[in-house]
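Chemist: the following block contains a protein sequence and its predicted model.
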Amino acid sequence: MAMRRVLLGGAFALASVLGAIPAHAQPVPTPPGQITVEVETVNGSGCPQGTASVAAAEDNTAFTVTYSDYLAQAGGGSNPIDSRKNCQLGLKVHVPQGFTYAIARADYRGFAYLQRGASALQRASYYFQGSSQTTRSTHGFAGPLVDNWQASDETDYASLVWAPCGEERTLNVNTELRVSAGTSNPQAVSFMTMDSTDGSVSTKYHLEWKECPAG
């Protein structure tokens, strides 16, 4: 699967989209009605209970996951378990009858404070319950770095993976942050967050739509 990655200054671009589209499918406008997204399960050290929420856009073009306590750090006496944080979300996306959807783009942002010699990475994967098609991305950061990062990733329409028509399959969204002190001063802390200046990060998942076959 071909992916396009873009790196702009201090902003980091990440790509992620899911799978394959039947030859007969055509892009369609957003469906009528309103989609809803529910968090079925939430697990992981990066999203303790009550620190992750989800909301669907009113125009049915996207949904947003918001984190408020997602930080990995190393060095300066940090607990070794703090160097890796992850979050596993099981999302139930309710769509109007006769339509199905695919994740067309994922947008992330956060802040990185890495000492010289330290490094960090961000990983993500997406898949529908019961599907063998999983998209995985890994993105590395090297110190010194003190900057906001933003990642936007997309793939061609022909490579999207669609939710099965007529079924409600859980969309599993997994993310991970890791920080390594490396050769940096062991007394200095390095960290990476999925958050923003207001204390939360909005991770936006952009949707494409198609109509399901009749019958």
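Modeler: It's in. Residues are numbered from 1 along each chain as shown.
Chemist: all contacts plus neighbour counts: C-alpha atoms, from now on.
Modeler: Fine.
Chemist: packing partners for the biggest strand by length in the chain?
Modeler: Counting residues, the longest strand in the chain under DSSP state E turns out to be strand 99-114. Contacts of strand 99-114 with other secondary structure elements, assessed using 3 or more Cα pairs under 8 Å, 6 or more residues apart in numbering; DSSP states H and E, are made with strand 145-154, strand 190-193, strand 201-211.
Chemist: following the first one, which helix or strand shows up next?
Modeler: Along the chain past strand 145-154, the next helix or strand (assigned with DSSP states H and E) turns out to be strand 171-180.
Chemist: quick one: that next one to chain centroid distance?
Modeler: Mean-position distance between strand 171-180 and its chain equals 8 Å (Cα atoms, centre = their mean, to the nearest Å).
Chemist: A further structure is provided below for comparison with the first:
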Amino acid sequence: MAILHIVVLALVSTISARSIALKTRQSPAILPAGSALLSIQASGNGCPHDTANIVLDNASQTAVITNLTEFRAKIGPDGRRDATKNCAFHASVQAPQGYQFTLLQSVYAGYARLDAGVGGRFAASYFLSSNASDVVGRTIFLEGKSFLEGSTFEIDLEHGTPRDYHKWSNCGQSDIANINNRISLVAEAEPIESGELIANAAPNQTVSVLWRQCTQMA
């Protein structure tokens, strides 16, 4: 299996292999005193609030998310109505003095069946509610020619990503951290060819809090 490395927004990666290696990330075993993952909510047409099941593990500051049954996109000659789906997670995090946090996602596993003229895209963007205009992201492309017969895939958004590239909170400031995941399909020519992209095949999806020490500005 090949390992997908996603480093910066300006660089994009293309999935041409049948699967991508799995490598999950977890919060450190020791968490700062006074820190907490207070809540996490899901939104978007790919994970409506009444469908996603979210369970918080306060001991590890990790949320386990299941039942993302709507996180799938379709395209075909009959229209483009479901060509884009987004699934966003909003985590309210309490930060103690002298620490700042970011969020990590585990792997996304899915299935794609694409005609040669259809391209798929998985994009993830990160921002804090206190500064919503400051966004970082990663984008992965799926080539139709690699998924003509239908194949499974795994996307690890964290592997090879420098910690400084994550969107870190202000030092000692509680905030709401947001991750917006978007899948989309685009047909290159008319008549529109067909394709389906599903990004909910993993047994569960996790979002966890990562901490580091920082210096409080005067």
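Modeler: Perfect, thanks for sending it. Please read all numbers here as calculations on a predicted model, not as lab measurements.
Chemist: can you redo the helices and strands packed on strand 99-114 of structure 1 as TSV with distance to G46 of structure 1 and mean neighbour count?
Modeler: Written out in TSV, the entries for those read as follows (distance: least, Cα to Cα, whole Å; neighbours: other Cα atoms under 10 Å):
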stretch	distance to G46 of structure 1	mean neighbour count
strand 145-154	18	19
strand 190-193	9	28
strand 201-211	12	21
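Chemist: which of these sits closest to A120 of structure 1?
Modeler: Nearest to A120 of structure 1 among those is strand 190-193 (7.3 Å), distances taken as Cα to Cα.
Chemist: tell me the helices and strands packed up against the closest one.
Modeler: Strand 190-193 of structure 1 packs on strand 71-74, strand 99-114, strand 171-180, going by 3+ Cα pairs under 8 Å, 6+ apart.
Chemist: what's the most buried one of those?
Modeler: Scoring these by mean neighbour count under mean count of other Cα atoms under 10 Å gives strand 71-74 as the most buried, with a mean of 26.
Chemist: against R105 of structure 1, how distant is the residue lying closest to M1 of structure 1 once chain neighbours are set aside?
Modeler: Nearest residue to M1 of structure 1, sequence neighbours excluded (Cα to Cα, 6 or more residues apart in numbering): S159, at 7.1 Å. As judged by Cα to Cα, to the nearest Å, S159 of structure 1 and R105 of structure 1 stand 12 Å apart.
Chemist: on that earlier part again, and the residue nearest to M1 of structure 1, how many residues sit next to it?
Modeler: 19 (other Cα atoms under 10 Å).
Chemist: got the contact list for stretch 72-88 of structure 1?
Modeler: Under the contact criterion Cα atoms under 8 Å, 6 or more residues apart in numbering, stretch 72-88 of structure 1 has outside partners 41-47, 70-71, 172-181, 185-193.
Chemist: at 6 Å what do you get?
Modeler: Residues from elsewhere that reach stretch 72-88 of structure 1, judged by Cα atoms under 6 Å, 6 or more residues apart in numbering: 42-47, 173-181, 186-192.
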